[in-house]
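Output the structure for:
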Amino acid sequence: MSERRCIPHAIPRGFLKLIFLQMLCNNPMHGYELMDEIEKKTDGAWRPRPGSVYPALKWLLKRDLIRLLKQGGKGPHVYEATDKGRMYLEERIQSIQQTFKERQFKMLRLGFDLFFPGKTFAEARFELIKKAIEQFPALFESKDWFALTKDKQISLLKSHEKLLEAHLKMIQEKLAEFR
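Have a look, this model is predicted:
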């Protein structure tokens, strides 16, 4: 995993702490396991450095959001999330989701001007939707797809089928208005 395709400074401030907390809610881990897991989840695009990891863990420890399960000595420090940490994570996720919803549309408009110069916002959105639909078949070849259970795959396919049918109907109705 040699080539990095992600700029670490692009990670929002505080995001790494939340990612670590979420990971430690699932499994106790030590610092290098956290780094390895992030590198794996990003397909090698990013591996946080110890200079980012250990201050973040110290911050979480200081606020009792995680605890030390095993002190170093001969092995690495192992951390796990506390109940307080689980509650904190849930609250922060809700807050981030709300903030994202409020800012999403405004930021998208700004981004479209940058990435789709000369196009209207509507044209750019249609182009993005088209690209997403064109990439859909690649999903079925991805390791993420194969990691899902058969029931989950069926559930996702059915929900997307309903969504696409509803959108097709909407498109047909819009086209009928022009006839």
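
From here on, just use CA atoms for contacts and neighbour counts.
Will do.

Quick check: Leu68 touching Tyr79?
Yes - between Leu68 and Tyr79 there is a contact under C-alpha atoms under 8 Å: 4.7 Å.

These two - which one has more neighbours?
Tyr79 (23 against 18; other C-alpha atoms under 10 Å).

Using the three-state scheme, assign that one.
Recorded secondary structure, Tyr79: strand (DSSP: H, G, I helix; E, B strand; the rest coil).

Make sure it is actually in contact with Arg67.
Yes - applying C-alpha under 8 Å as the test, Tyr79 and Arg67 come out as touching, 5.6 Å apart.

Would you mark the buried spots in the longest helix along the chain?
Scanning the chain for the helix with the most residues, using DSSP state H, yields helix 83-115. Buried positions in helix 83-115, judged by neighbour count with 16 or more other C-alpha atoms under 10 Å: 85-86, 89, 112.

to compare against the first, here's another:
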Amino acid sequence: MVAGLQERIMEEAHSSKYSIHPGSTMMYRDLKEVYWWNSMKKSVAEFVAKCPNCQQVKVEHQRPGSLAQNIELPEWKWEMINLDFITGLPRSHIQHDTIWVIVDRMTKSAHFLPVKTTHSAEDYARLYIQEAVRLHRVLVSIISDRGAQLKLCENRTKTSPLFDMK
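Purely as a prediction, here's the structure:
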């Protein structure tokens, strides 16, 4: 009987012709000023989550993702790579504070190279040739999220084919 009364109270607070289908937080805040029962907050959240009207008009609170681009699949290993950086690390004894991650898109094998945030475009190019080209040959495609480090490189090397990224 008590559960039926709780259900009726929530129905009236949420779905009556005078209510505005409040979310669980607002509905709980309003109800707790007049009513109380064990696990009331959980009951209100479950009730609102089951409301079919609320689920149909639910607002998405996340920014939409960027436009997806079709990325062709590589035919050979180390033909196409992804680049990224792991930043904000404590400095090593030789002042490295970032890890440059180079991942083969076909095999998912990776190189993790310690670098400094102060590296120049030339430093990245030299390290890339020493570590990736030396072992795997020149690549067809480099894909990056254009992090701050690579934007710096891109600005300094507009004519360099090495950093001509998609």
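
Got a TM-score for the two of them?
With the length set by TM-score structural alignment, normalised by the length of structure 2, the two chains reach a TM-score of 0.27; 62 aligned residues with a C-alpha RMSD of 3.7 Å.

circling back: show me which of the buried residues of helix 83-115 of structure 1 is closest to Leu163 of structure 1.
Phe112 (24.5 Å; C-alpha to C-alpha).

I'd guessed the closest one sits against Phe121; true?
Yes - under the criterion of C-alpha under 8 Å, Phe112 of structure 1 makes contact with Phe121 at 6.6 Å.

about what we covered before: nearest to Ala166 of structure 1 among the buried residues of helix 83-115 of structure 1?
For Ala166 of structure 1, the nearest member of those is Phe112. The distance, counting by C-alpha to C-alpha, is 25.8 Å.

What's the separation between that closest one and Ala124 of structure 1?
Shown here: Phe112 of structure 1 relative to Ala124 of structure 1, a distance of 6 Å by C-alpha to C-alpha, to the nearest Å.

Can you report how many residues neighbour Phe47 of structure 2?
Using other C-alpha under 10 Å, Phe47 of structure 2 has 16 neighbouring residues.

tell me which strands and helices the helix or strand harbouring it is in contact with?
Using DSSP states H and E, Phe47 of structure 2 maps to helix 40-50. Packed against helix 40-50 of structure 2 by the contact rule (3 or more C-alpha pairs under 8 Å, 6 or more residues apart in numbering; DSSP states H and E) you find helix 2-15, helix 24-31.

let's see 7 Å
If contacts are counted by 3 or more C-alpha pairs under 7 Å, 6 or more residues apart in numbering; DSSP states H and E, helix 40-50 of structure 2 sits against helix 24-31.

buried stuff in the helix it packs on?
Within helix 24-31 of structure 2, the residues that count as buried by 16+ other C-alpha under 10 Å are 24, 27-28, 31.

Let's have these in TSV, adding distance to Leu83 of structure 2.
Shown next, in TSV, are these (distance: C-alpha to C-alpha, whole Å):
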residue	distance to Leu83 of structure 2
Ser24	42
Met27	47
Tyr28	47
Leu31	52
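
Distance check, Leu89 of structure 1 against Glu134 of structure 1.
For Leu89 of structure 1, the distance to Glu134 of structure 1 - C-alpha to C-alpha - is 35 Å.

ok, Phe85 of structure 2 - how many residues close by?
22.
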